[in-house]
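Participant: got a sequence here, can you model it:
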Amino acid sequence: MRFMMIVKATTDSEAGVLPNQELIDAMMKYNEELVKAGILLAGDGLQPSSKGIRISYPEPGGSPKIVDGPFTEAKELIAGYYLIDVKSREEAIEWALRMPDPHGFGQGEIELRQVFEAEDLTDNPETIAKEAELRKLSEEQKQK
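Facilitator: Purely as a prediction, here's the structure:
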């Protein structure tokens, strides 16, 4: 089962304050542990929302609205993420608890969310097979 570990933004991360070398080293060690365990699918830090773009759909059938950042409420923003593939919810929590304080300032917060699998959304075998086929094609494209 896949889980996303969402690293919440802080006022410092939104201000573009970069982590110190000690935190970078700790995060690199953690990343290495995830890779060696064979569970890391993806993970990256994100630029502040001042460099972001938000697209919203204000009304059904209406045109999308594009707004440039920055966005307010740092506590609702994301500074980074990991996508992991583990055997259980408990294992996902264990890995999240091992992560160093993501900001190194005692303000770190991680939200853990399970990713929907095709089987969670439908029992239609054709849809499930198509999703698996698209996932396989995506992996093949990355290897080219």
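
Participant: from here on, contacts and neighbour counts on C-alpha atoms
Facilitator: OK.

Participant: break down the chain into its strands, ranges please.
Facilitator: 2-8, 40-45, 53-56, 65-68, 78-85, 110-114 (DSSP state E).

Participant: need the residues that contact the second one.
Facilitator: Contacts of strand 40-45 from elsewhere in the structure, counted by Cα atoms under 8 Å, 6 or more residues apart in numbering, are 31, 34, 79, 80, 81, 82, 83, 84, 85.

Participant: and the residues you listed, which is closest to residue 93?
Facilitator: Among these, residue 84 lies closest to residue 93 (Cα to Cα), at 11.0 Å.

Participant: could you also give me the structure for this next sequence, so I can compare it with the first?
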Amino acid sequence: MRVMVIVKATEDSEKGFLHTTWEAEMMEAMGKFNDELRDAGILLTADGLKPSSQGKRVAFDGPGRTVIDGPFAQTRELVAGFWIWDVKDMDEAIAWVKRCPNPMPGPSEIEIRPLYEMADFE
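Facilitator: Here you go, the predicted model:
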């Protein structure tokens, strides 16, 4: 079962990488966690995203397309980073997320979403 593990953005993550001591310590801890995931054969890919101020959205309305510049409102609804994992079930994904270092200096959330597989469409 493949899942996308989504690190939700916070006001801190929307400020961008500031090269603080906390960020350096978190990156080291997260690197170790990613090594554990890789060693367990679970990690398929992982990345962090730059703040939404550097992003764009394209809104669709029939044949029309409108480009919207960031930053975007509702920080809690934004994504700051993600992993793609291959786990046996949702319980295994939850167990791994519980082991994850807190990706933010304060309260944060990580969301787990299963990916569609071809078998879902048969």
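
Participant: give me the TM-score for this pair.
Facilitator: Once superposed, the chains reach a TM-score of 0.92 (TM-score structural alignment, normalised by the length of structure 2), with 119 aligned residues with a Cα RMSD of 1.1 Å.

Participant: make a markdown table out of the contacts of strand 40-45 of structure 1 and add distance to residue 137 of structure 1.
Facilitator: Formatted as a markdown table, these follow (distance: Cα to Cα, whole Å):
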| residue | distance to residue 137 of structure 1 |
| --- | --- |
| 31 | 26 |
| 34 | 25 |
| 79 | 29 |
| 80 | 26 |
| 81 | 24 |
| 82 | 22 |
| 83 | 19 |
| 84 | 20 |
| 85 | 19 |
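
Participant: can you name the two of those that sit furthest apart?
Facilitator: By the measure Cα to Cα, 79 and 85 form the most distant pair in the contacts of strand 40-45 of structure 1, at 20.6 Å.

Participant: can you give me the end-to-end span of stretch 88-105 of structure 2?
Facilitator: 31 Å (Cα to Cα, to the nearest Å).

Participant: from residue 9 of structure 2, how far out is the residue nearest to residue 50 of structure 2 when sequence neighbours are not counted?
Facilitator: Leaving aside its sequence neighbours, residue 50 of structure 2 sits nearest to residue 16 (Cα to Cα, 6 or more residues apart in numbering; 6.4 Å). Distance of residue 16 of structure 2 to residue 9 of structure 2, computed by Cα to Cα: 11 Å.

Participant: quick one: the helices in structure 1?
Facilitator: Counting by DSSP state H, structure 1 has these helices, from start to end: 11-14, 21-36, 89-98, 118-121, 125-143.

Participant: now those in a markdown table, with distance to residue 49 of structure 1?
Facilitator: Below are the helices of structure 1 laid out as a markdown table (distance: least, Cα to Cα, whole Å):
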| stretch | distance to residue 49 of structure 1 |
| --- | --- |
| helix 11-14 | 7 |
| helix 21-36 | 21 |
| helix 89-98 | 24 |
| helix 118-121 | 31 |
| helix 125-143 | 27 |
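
Participant: same list, those helices, but as CSV with mean neighbour count and distance to residue 48 of structure 1 please.
Facilitator: Output for the helices of structure 1, formatted as CSV (neighbours: other Cα atoms under 10 Å; distance: least, Cα to Cα, whole Å):
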stretch, mean neighbour count, distance to residue 48 of structure 1
helix 11-14, 18, 5
helix 21-36, 14, 17
helix 89-98, 14, 22
helix 118-121, 12, 32
helix 125-143, 11, 27
